[in-house]
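Visitor: pasting a predicted model and its sequence here:
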Amino acid sequence: IVLDYPRPMLYHIGTRKMDTLEEVDVDIGVPKPRRWEIRSAAECQTLLDSFDGFSEGLVVRDAQYRRQKWKRREYLLMHSARFLVGAETPCYAWVARSSEPGTMDADRLCLNVWLRSESSEFAAYFPEAMRRYGCVRALLEEE
């Protein structure tokens, strides 16, 4: 997904000591991304669910500086729906319909996942739809 930003910006996402690779918190005069203090996975999910529009998600960092990306479900749907299978141009109508995953037909979503061979990522973000995906996959792969 390519997002339109009103003006180019540079963000300081981190600095490391080159001899140890230890992260250090320094001010280099460049804006840093917004930060939130989150204490649990549930709090993180609540924050993620509060984002709207085309927000991609969060980068979560723990006390040991390990990072993990948490992406919004709507963003993933829009990303996977951006191009029709085999097409060279975006399918904007499909993307628009996909921006509301709760209203999207489950079988169509499962077909899209199967065509792109993305079941593992789909399972991570839509575990409640995996039973239906299994049924759709079985029908498609039946000989």
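Guide: Great, that's in hand.
Visitor: going by C-alpha atoms from here, please, whenever you check contacts or count neighbours.
Guide: Fine.
Visitor: number of nearby residues for Glu23?
Guide: Around Glu23 there are 13 other residues, counting by other C-alpha atoms under 10 Å.
Visitor: what do you get for Leu111?
Guide: By the measure other C-alpha under 10 Å, the count of residues near Leu111 is 15.
Visitor: excluding chain neighbours, what is closest to it?
Guide: With C-alpha to C-alpha, 6 or more residues apart in numbering as the measure, Val136 is the residue that lies nearest to Leu111, at 7.0 Å, once sequence neighbours are left out.
Visitor: use this one as the comparison:
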Amino acid sequence: MTAPYPVHATGVPVLALGETLLVSLQGELHDGMAEQLQQDISHRIADSGANGVIIDISGVEVVDSFLGRILAEIAASASLLAARTVVAGMRPAVAITLVELGLTLPGLTTALDVDRALELLTRRSTPSASDGREKGT
């Protein structure tokens, strides 16, 4: 029987919300824990067929260059497994720090909160006939 809130070696729960995985970071992650989280998320995508990952960082005070790189690598791994990654809940101080460090987070989309991240993933996975844009033009 599967636990309703699977906790992996990192101690960070990776929850399934339909076809989306939700990871909520609370406090700081040590380097080894961050690397393990990256592996846990990749395995969960592969095992579940999830098409989206939301990483809620609203509980994180500081994102250093290492954690920024891990987030970008999670997005790259997810993309290779056909899933999109959205980082939600970034504090203004964290955004300013990332800019000051010159860090870019390729492959990551950001949202103000988890609700908007879910909306973003849902909207992008459902093609709209009234989009107003034609492909190939």
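Guide: Received the coordinates, thanks. Being a predicted model, the structure only gives us computed values, none of them experimental.
Visitor: next, the TM-score between them, please.
Guide: TM-score for the superposed pair, counting by TM-score structural alignment, normalised by the length of the second structure: 0.28. Supporting figures: 72 aligned residues with a C-alpha RMSD of 5.1 Å.
Visitor: and the residue nearest to Leu111 of the first structure, how far from Leu109 of the first structure?
Guide: In this view, Val136 of the first structure and Leu109 of the first structure are 10 Å apart by C-alpha to C-alpha, to the nearest Å.
Visitor: same question for Ala96 of the first structure.
Guide: From Ala96 of the first structure to Leu109 of the first structure the distance is 13 Å (C-alpha to C-alpha).
Visitor: I'd assumed Val60 of the first structure was in a helix, is it?
Guide: No - going by DSSP: H, G, I helix; E, B strand; the rest coil, the assignment for Val60 of the first structure is strand, not a helix.
Visitor: wait, it sits on Trp70?
Guide: Yes - with the criterion set as C-alpha atoms under 8 Å, Val60 of the first structure and Trp70 qualify as a contacting pair; they are 7.1 Å apart.
Visitor: if we can go back for a sec, count the residues that sit near the residue nearest to Leu111 of the first structure.
Guide: Taking other C-alpha under 10 Å as the criterion, the count of residues near Val136 of the first structure is 18.
Visitor: and it, what does it touch?
Guide: Applying C-alpha atoms under 8 Å, 6 or more residues apart in numbering, we find Val136 of the first structure in contact with Asp107, Cys110, Leu111.
Visitor: and the second one, what element?
Guide: Cys110 of the first structure belongs to helix 106-116 when elements are defined using DSSP states H and E.
Visitor: who touches that helix?
Guide: The contact list for helix 106-116 of the first structure (C-alpha under 8 Å, 6+ apart) reads Ser80, Ala81, Val85, Ser119, Phe122, Ala129, Arg132, Tyr133, Val136, Arg137.
Visitor: one step back: Leu47 of the first structure: which of the contacts of Val136 of the first structure is nearest?
Guide: For Leu47 of the first structure, the nearest member of those is Cys110. The distance, counting by C-alpha to C-alpha, is 26.8 Å.
Visitor: give me the distance between that closest one and Arg97 of the first structure.
Guide: The value you get for Cys110 of the first structure to Arg97 of the first structure, if C-alpha to C-alpha is used, is 15 Å.
Visitor: now swap in His79 of the first structure and tell me
Guide: Relative to Arg97 of the first structure, and taking C-alpha to C-alpha, His79 of the first structure is found at 12 Å.
Visitor: so what sits against both of these two?
Guide: In the contact map built from C-alpha under 8 Å, 6+ apart, no residue is linked to both His79 of the first structure and Arg97.
Visitor: so how far is Arg123 of the second structure from the nearest residue in space to Thr109 of the second structure that is not next to it in sequence?
Guide: Closest residue to Thr109 of the second structure apart from its sequence neighbours, by C-alpha to C-alpha, 6+ apart: Val86 at 4.7 Å. Distance, Val86 of the second structure to Arg123 of the second structure, using C-alpha to C-alpha: 13 Å.
Visitor: which one of these two has more residues nearby?
Guide: Neighbours of Val86 of the second structure and Arg123, each counted by other C-alpha under 10 Å, are more numerous for Val86; the result is 25 against 11.
Visitor: my guess is that one contacts Asp115. True?
Guide: No - counting by C-alpha under 8 Å, Val86 of the second structure sits too far from Asp115 to count as a contact (11.3 Å).
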